[in-house]
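[1] Build the 3D model from these lines:
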Amino acid sequence: MLKDQLNTIRQKLERAKKRDSALAVFGAYSHKYQLNAPLPVEKLHAFEREHGIVLPEGYAMFLTELGNGGAGPYYGLYALGEEQAIELDLIGEPYKPFLMGENAQSTDCEGSATDETESCPGLINIGTQGCSYEMMLVVTGEHRGKVLYINMDDGQSFMTYEEHFLNWYERWLDETIASYEDAWFGMSRGGNDLELTALYRSATDEKTRSEALQGMLKLPHLAEESVIFLIGEFRVCSGEIRRNAFRVLTKLCPSQAEGLVRVLLHSPDEEDRLTAMKCLTWYMPQEKHRFKDELLALLHHENNPESFRFLTMLLSDMGQPMLSLMVPFFTHSNSEIRQQALFKAGGAAGEEKAQVMDSFIEALEDPVMMVRLSALQALNGIQETRLLHVFEGLLQKHKTNKEYVRSNISSLLQTFVFHSLAHMEQEVPESLTQVRGLLRKQLGSL
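    Model prediction:
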């Protein structure tokens, strides 16, 4: 059985290489779909004796019959025991993860992000995903043979879905050949839309059903029967199941999702509305203008900062007059919304912002430091003399640049044109000692 699978993998590797001749798949430029020479069996056995282990059969056969590292997911596979981000002294100890979330786990790794290597029992490092993310093979315990992803910075890990290494590797080849989305390979359920639909129908728990739908997001397209199925599930289900069906439809069939977008935008569920706004931003940028009226109507009803952020991004991208829309939110009860409103208002032309200067000045006196900072940054491009008095008050309160108030004011003062030091001292009142001091430094450096 494993011999047959190895032969299939050998053939599929050639097909994947031809399909991705431009090396566009993530990490492919580093391995170019080339395997290293196979590992001599005696060297494999020597490694096993040295560490007191027996490697999972599929992985061992891959090394000795196909190649000792090389082509593989992400940046490819390491040669046996090489380039380890972990110590191998505990490789024979049982691997025992404990769940931290959905599929997220914490490894039993000892050490810190500052250590060159860490000790992780029952694992061998078989490749890297880049940065601090590593691919491990479980060598011992009930998960023996499975591939595990670990963030070495914090120990968070993800157990891939395939039962053993060869299935994981062959899935990578299948998805490369089929031109599936390659970002974060292995972190969603494998299979095409029909296979994932079958998994969904057979599942008895909501978690597996959600995973089946999420797995469709990697696909390049859907069969017509899958579209019909997803629309049906959207209509009869609620909560995360409905939202996952919606995500797949907006990404892969936006032409059939317009009515569904309106359903979620009018939903009393805050998470439904946020999902609709995210999907409009990510998957339906060309269609978002059709929802202008619904989005404008939501503006004064969204009190969730994340929803407000996506909402204002969409309206801004549509070319809506953001300054007039945002000013009422300068005094919103939520400080994050006040910040976002000021950020969006800051993109208006200087002459437009000057017309609502009182609102900006009021924001500069906000009790929350980050809101005051956002108000300062929103004032770029304005040369308004009365701002100098406001700046003086802020500079008196902030004698150091710990909170970046002084550096932001210094940047804003550069828009005030003074031909000379004498000109500045003539125009700026003597009482504004802090402002005059910053301007002297700027003019003195000219």
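
[2] C-alpha only now, for contacts and for neighbours.
    OK.

[3] how about the strands in the stretch 151-300 of the chain?
    156-159 (DSSP state E, counting those that start in this stretch).

[4] Can you show me the helices along the stretch 151-300 of the chain?
    165-177, 193-202, 206-215, 224-236, 239-252, 258-265, 270-283, 292-298 (DSSP state H, counting those that start in this stretch).

[5] Now Leu90: closest residue in space, sequence neighbours ignored.
    Pro121 (4.6 Å; C-alpha to C-alpha, 6 or more residues apart in numbering).

[6] Same check on Glu240?
    Per C-alpha to C-alpha, 6+ apart, closest to Glu240 is Ser210, 7.2 Å.

[7] Enumerate every residue touching that neighbour.
    With C-alpha atoms under 8 Å, 6 or more residues apart in numbering as the criterion, the residues that contact Ser210 are 200, 240-241, 244.

[8] would you turn the residues you listed into TSV with distance to Ile361 and neighbour count?
    Conversion of the contacts of Ser210 to TSV gives the following (distance: C-alpha to C-alpha, whole Å; neighbours: other C-alpha atoms under 10 Å):
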residue	distance to Ile361	neighbour count
Tyr200	56	19
Glu240	43	16
Ile241	46	21
Asn244	44	25
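
[9] Before we compare anything, build this one as well:
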Amino acid sequence: MTDATWEGVRARLRALAERPLDDRAFDNGVFGALGHRFRLDDPLTPEGLADLEARTGVSLPEEYRGFLLHVGAGGAGPAYGVFPVLCEHGTWRWVGDGADLADLARLAEPFPRRGPDPARLEALLAERPDEEELDDGDDFDAALEEWSDRWEALMWSADRTVGAVPICHLGCATRQWLVLTGPERGRIWADNRVDEVDLEPLLDADGEPVTFTWWYLGWLEAAERELSLT
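    You can find the predicted model right below:
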């Protein structure tokens, strides 16, 4: 990955930002544009990036490092945009809806490619209380709360997402994560756990894992087509 990968990206986004936006941008393909309006945060300095990596104890994937240095620390991007990373009072953190799900003290640990045992997951889903089978509403509420506690302990454990950070929010508590460590390093994973679906790698049309660059530049090209800039 070279710096040339990100050459001209900020200018392309400025051109998009100059286009008037209305509901068409939301309804016809550029989801989230009315929120970020194609604006970017300033890029990190090399010194800032070095400090980020030193304080988190992890070497960021090269594609993401290039983005932070040459495009921006966050802002315009897929869905509601790329979560910004910033330093406050000597502490680095990612900012966005659900960004606090990342355990910043465990970013250097290898991201776990495998989730809960599928049989265990299927068994737990089968045990979810059915309101029609419980005559008393209070009994159903109590049973659902007990089941939800077990579900969250299994699916939302911080152990599931060590070595990764949420990178964007798609709405309704669905997100995408960027893996920082391990065999999946540099790839994007989908998080639809709110819909009782386990974390899974994001794949392209050919079934190949989606990398940060493919994810971001693919979105940018689609936005330019939608707003008739290509």
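
[10] quick one on the thing from earlier: among the helices of the stretch 151-300 of the first structure, pick out the one with the most neighbours on average.
    helix 239-252 (a mean of 22; mean count of other C-alpha atoms under 10 Å).

[11] quick one: which of the helices of the stretch 151-300 of the first structure is nearest Asn68 of the first structure?
    helix 165-177 (13.8 Å; C-alpha to C-alpha).

[12] who are the neighbours in contact with Ala102 of the second structure?
    Contact analysis of Ala102 of the second structure by C-alpha under 8 Å, 6+ apart lists 158, 161-162, 164-166.

[13] ok, which stretches of the second structure are helices?
    Secondary structure of the second structure (DSSP state H): helices at 9-17, 23-27, 33-36, 46-56, 62-70, 118-126, 137-155, 212-226.

[14] compared with the first structure, how much does the last one deviate?
    Once the two are superposed, helix 212-226 of the second structure sits an average of 1.2 Å from its aligned residues in the first structure (mean C-alpha distance after the TM-score superposition for the first structure).

[15] Can you give me the stretch of the first structure that that helix aligns onto?
    With TM-score structural alignment applied, helix 212-226 of the second structure matches the range 165-179 in the first structure.

[16] to the chain's geometric centre, what's the distance from the matching stretch?
    Offset of stretch 165-179 of the first structure from its chain centre (C-alpha atoms, centre = their mean, to the nearest Å): 23 Å.

[17] What of stretch 50-59 of the first structure?
    35 Å.

[18] Once aligned, what mean separation remains between the strand ranked longest in the second structure and the first structure?
    With residue count as the measure and DSSP state E as the assignment, the second structure has strand 164-171 as its longest strand. Here the mean offset of strand 164-171 of the second structure against the first structure after fitting is 1.3 Å, by mean C-alpha distance after the TM-score superposition for the first structure.

[19] Can you list the helices and strands that that strand packs against?
    strand 174-179 (3 or more C-alpha pairs under 8 Å, 6 or more residues apart in numbering; DSSP states H and E).

[20] list the helices and strands the strand it packs on packs on?
    By 3+ C-alpha pairs under 8 Å, 6+ apart, strand 174-179 of the second structure packs against strand 164-171, strand 188-191.

[21] Distance to Leu154 of the second structure added to these, as JSON lines?
    Below are these laid out as JSON lines (distance: least, C-alpha to C-alpha, whole Å):
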{"stretch": "strand 164-171", "distance to Leu154 of the second structure": "18"}
{"stretch": "strand 188-191", "distance to Leu154 of the second structure": "14"}
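
[22] Among these, which comes closest to Glu63 of the second structure?
    strand 188-191 (11.8 Å).

[23] Where does that closest one end up in the first structure?
    Under TM-score structural alignment, the match for strand 188-191 of the second structure is residues 147-150.

[24] Check the mean deviation of that stretch from the second structure.
    Counting by mean C-alpha distance after the TM-score superposition for the first structure, stretch 147-150 of the first structure comes out at 1.3 Å.

[25] what residue of the second structure takes the place of Lys353 of the first structure?
    Checking TM-score structural alignment: Lys353 of the first structure goes with nothing.

[26] which helices and strands sit right next to the one helix or strand Lys353 of the first structure maps to?
    Using DSSP states H and E, Lys353 of the first structure sits within helix 350-354. Packed against helix 350-354 of the first structure, as judged by 3+ C-alpha pairs under 8 Å, 6+ apart, are no other helices or strands.
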